[in-house]
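In: I'll drop the sequence and a predicted model, then ask my questions.
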Amino acid sequence: MTTWEPSAPALSVRQVLALERVLAGEPEVVAAAGRLDRPVRWVHVAEAADVGVMLSGGEMVLTTGVLLAGDEDRQAEYVRSLHRAEASAVVLGLGRAFPSPPEAMRRAAERCGLPLVVLHRPSPFAQLTEEVQSRLVRRKFAAVSLSEAVRTGLTALITTGAPLQRLLDEVARHSGCPVVVTNLAHRVLGTAGERPAVDDVLRDWERIARQAGRGEGDGWIRAELGGRGEPWGRIVLCGYRGDTATGRLLADRAAEALVLHRMLGGGAARTWEEQSAQSLMTDLIGGVVPARALLPRARAAGLPVNRRTFVPLVVRGRDAARLDRVLRLLGLPGIAAELAGSAAAVLLSLARDQDPDALTLHFAARLRAEPGAAPAVVAAAGARTAFDDVPAGLREARHVADAVADSAAALDLPPVVRLRDVHLRGLIRLLRDDPQVQSFAERELDGLLGEPDEDLLSVLRTYLATGRNKSRTAQLHHVSRPALYRRLEAIRTRLGVDLDDFEQAASVHIALLAHDAQQH
């Protein structure tokens, strides 16, 4: 007899009763009608009164009851023994032994919750068994084939260094339903599947996460992710429409691949949490996807979004992982993500009664107070009360951070830099791609551009940024005053300008701002 494996593909009692050969016997469920979704792993024909000892679980037992007729105690014990053996159901063919459903068996089956089905018309048990067994074999073969196809596909992706998203897309392709990966706190780390279906899942993620945590049902199938006995996340198939056992097999194969992917570094230095935050923040800043459409992802990523005040920030001089640690240390709800150009974005989500300016200043002060760290530039946009306005705020904060990036050390910047603090730099940054501005910058700086000695350009940048303060410039470049004078003289000679003349110095300053803006 085949050993019962809970993960083996099975038919439900309800599905077996819907088969054409079974319907020909006019089946009637007379007990435990609410338990028809129990899996049938095998069909067993048996007349022995002690058949229960021969079962291993999951069988649908077919009998005429010929050895039970006339003894109600044996009839009840027969049902109880099947229940103890974890049989799926018992099908009794009515006829000479039992012309009508036996009451003793019906009562016992109802108490045990074991479906009792009677067949009102003669039905060849051999043909019925053959039909069910062949279907089960085909389902098992299909499940094994699917399992191997998934394993092969995911392994190939891992060996080529594919990112997490590629693996999840492959799982979603095979499962035909949304796929979600979370950490133990139910924070979503990745999703795949048809976008509208995924958004529907994320929109109600808190309820779904609780349901997935309690167990499986209605197609919600999960598999734990972890290593060395320590779980760190789970993968959930949301609304899988196929056979539950096949879905479990698919989820298990996916989990194995994801654990291996993470162990090997996932093709990237960033953690899955960091990649998830970066994807969300990139989409917000890009503006291609409407902010409202990104709300489910933001909520599922752990960002509070209902009746909140949002503060968009861009920080230079700290990576996203460190910013995330500071957020947790200060108890500030928010997410941090890396951006291109050595910057990181932070989106704070504050309660409406909190002071956004004060908390932003507190966050910036904490960054500046970190021992041994390079100075951090914190650029902020004005607080937003509507999530739809967040993308514009993030772009404004990035614009401010970019405008002061080249001369941050020389400028006397406030702890939190805002649009009003960047003045001319902000305007030049906006106009940097204009051909006439580019031509102006090259013409004004022609004597210094392309020179192997970049020190003169750096000295000029600092000198102009400090308001032509020679002492401050010498200090920042760690040179003596006479050495600085020689450099300034070389600059005057090469550019052919008088830096003591305000208009000429202003012209060179604007050209240098334009040149620096074009380099980033």
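Out: Structure's in. What do you need? Residues are numbered from 1 along each chain as shown.
In: alpha carbons only for contacts and neighbour counts from here, please
Out: Will do.
In: in the helix or strand containing residue 457, what counts as buried?
Out: Assigned by DSSP states H and E, residue 457 belongs to helix 455-465. Residues of helix 455-465 classed as buried by neighbour count (16 or more other Cα atoms under 10 Å): 456, 457, 459, 460, 461, 462, 463, 464, 465.
In: closest to residue 359 among the residues you listed?
Out: residue 465 (29.4 Å; Cα to Cα).
In: quick check: the closest one vs residue 512, distance?
Out: Going from residue 465 to residue 512 by Cα to Cα, to the nearest Å gives 10 Å.
In: over to residue 42?
Out: In terms of Cα to Cα, residue 42 sits 81 Å off from residue 512.
In: with residue 44 instead?
Out: Separation of residue 44 from residue 512 (Cα to Cα) stands at 87 Å.
In: take a look at this one as well, against the first:
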Amino acid sequence: MTLRLGDVLADPDLSLRLADGDPAALNQPVRWCAVTELADPRPFLSGGELVLTTGLSQLDEAAQRQFVSRVAERRAVGLGFGVGLTHDRIPAATLAEARDRRLPVLEIPYSTPFIAVDRFVADRVLEEQYGRFADLLDEHDTLAKALLSGQGLGALIGSLHQILGAPCMVVDVYGRVLATAPASAAWPVEQILYAARAGTSGDTPLAVPVSVEDTVVAYLCCRRPRRSADVLPYAVSLVGLELARRQAELAGKRRLAGQVLEDLVRGTIGGA
């Protein structure tokens, strides 16, 4: 489950308090923590951080406002201000600028070290990532089993449809639909192929090229996946594997048919 700013605020061991901010903003996801006492932390922020500071470099109103402005500019999700060190309470200018910038401010008491907040966020973020990796492995296993079931692309695309929560299809470069799920799904095949070849998307469904021996032979298409979109690269590999198997099987049949005709011509075998 995604870590939200409200989750950090709600943890009883941290004893944080919402000093200022719209409660709706607490639903923002926290990507990481950034501890800084720099007057300008912008070069070290990439967005989504909960920025922690004691205001060491913010000794006047101008500096306080400027710091908040710079943090908000880098799309931080919140500002955690430690009191009891440089400042006994959060400066009024900090709160005013944060209010103007719609940046939630959390008060961190002297008894809560920054490392406790940092560790809480890191543990939850890593836990979320580990859970997603585990889910992804399960999804890979589901797709592989579907392909190995002997039911071919139909079973694979059916499983992918269930994982993504969206209709899926495989269409070859000639416009033939090789598999689709659900069966009732309608696809603008010509528009999809045109957009895929032109390298554009527009309003057409997502179309990922499937290659066999460095040649695009088909496209895996899906409509706005509602979840687990990161399983798509693996699904594309499995589709390519199945199409390569089909090509090899067809080539083998053609070689066998050619050998039979050659033997007939040479009289090695009889007509019967």
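Out: Nice, I can see it. Owing to the predicted nature of the structure, the values given are computational and were not obtained by experimental measurement.
In: how about the buried residues of helix 455-465 of structure 1, which pair is most distant?
Out: Among those, 456 and 465 lie farthest apart (Cα to Cα), at 14.1 Å.
In: which residue in structure 2 aligns with residue 117 of structure 1?
Out: Mapped onto structure 2 by TM-score structural alignment, residue 117 of structure 1 lines up with residue 106.
In: what strand or helix carries that match?
Out: Counting by DSSP H and E, residue 106 of structure 2 is part of strand 105-108.
In: kindly report the same for residue 265 of structure 1.
Out: Following DSSP H and E, one finds residue 265 of structure 1 outside all helices and strands.
In: same question for residue 211 of structure 2.
Out: Following DSSP H and E, one finds residue 211 of structure 2 within strand 206-212.
In: quick one on the thing from earlier: okay, the helix holding residue 457 of structure 1 sits on what stretch of structure 2?
Out: So in structure 2, there is no equivalent range for helix 455-465 of structure 1, judged by TM-score structural alignment.
In: what sits against residue 120 of structure 1?
Out: 25, 26, 27, 28, 93, 94 (Cα atoms under 8 Å, 6 or more residues apart in numbering).
In: what do we get in structure 2 for the last one?
Out: With TM-score structural alignment as the criterion, residue 94 of structure 1 lines up with residue 83 in structure 2.
In: ok, now how distant is its match from residue 114 of structure 2?
Out: 11 Å.
In: next, count neighbours for the equivalent of residue 92 of structure 2 over in structure 1.
Out: Residue 92 of structure 2 maps onto residue 103 in structure 1, with residues paired by TM-score structural alignment. As a burial measure, residue 103 of structure 1 scores 13 neighbours (other Cα atoms under 10 Å).
In: cool, and residue 165 of structure 1?
Out: Neighbours of residue 165 of structure 1 (other Cα under 10 Å): 16.
In: buried sites along the strand or helix carrying it?
Out: Assigned by DSSP H and E, residue 165 of structure 1 belongs to helix 164-175. Going by neighbour count (16+ other Cα under 10 Å), the buried part of helix 164-175 of structure 1 is 164, 165, 167, 168, 169, 170, 171, 172, 173, 175.
In: which residues of the stretch 51-200 of structure 2 fall in helices?
Out: Listed in chain order, the helices of the stretch 51-200 of structure 2 (DSSP state H, counting those that start in this stretch) span 61-73, 92-101, 114-146, 152-164, 189-198.
In: can you check the stretch 251-400 of structure 1 too?
Out: Using DSSP H, counting those that start in this stretch, helices in the stretch 251-400 of structure 1 cover 272-286, 291-300, 320-330, 356-368, 390-404.
In: need the ones you listed in JSON lines (columns: mean neighbour count).
Out: Shown next, in JSON lines, are the helices of the stretch 251-400 of structure 1 (neighbours: other Cα atoms under 10 Å):
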{"stretch": "helix 272-286", "mean neighbour count": "20"}
{"stretch": "helix 291-300", "mean neighbour count": "20"}
{"stretch": "helix 320-330", "mean neighbour count": "16"}
{"stretch": "helix 356-368", "mean neighbour count": "17"}
{"stretch": "helix 390-404", "mean neighbour count": "24"}
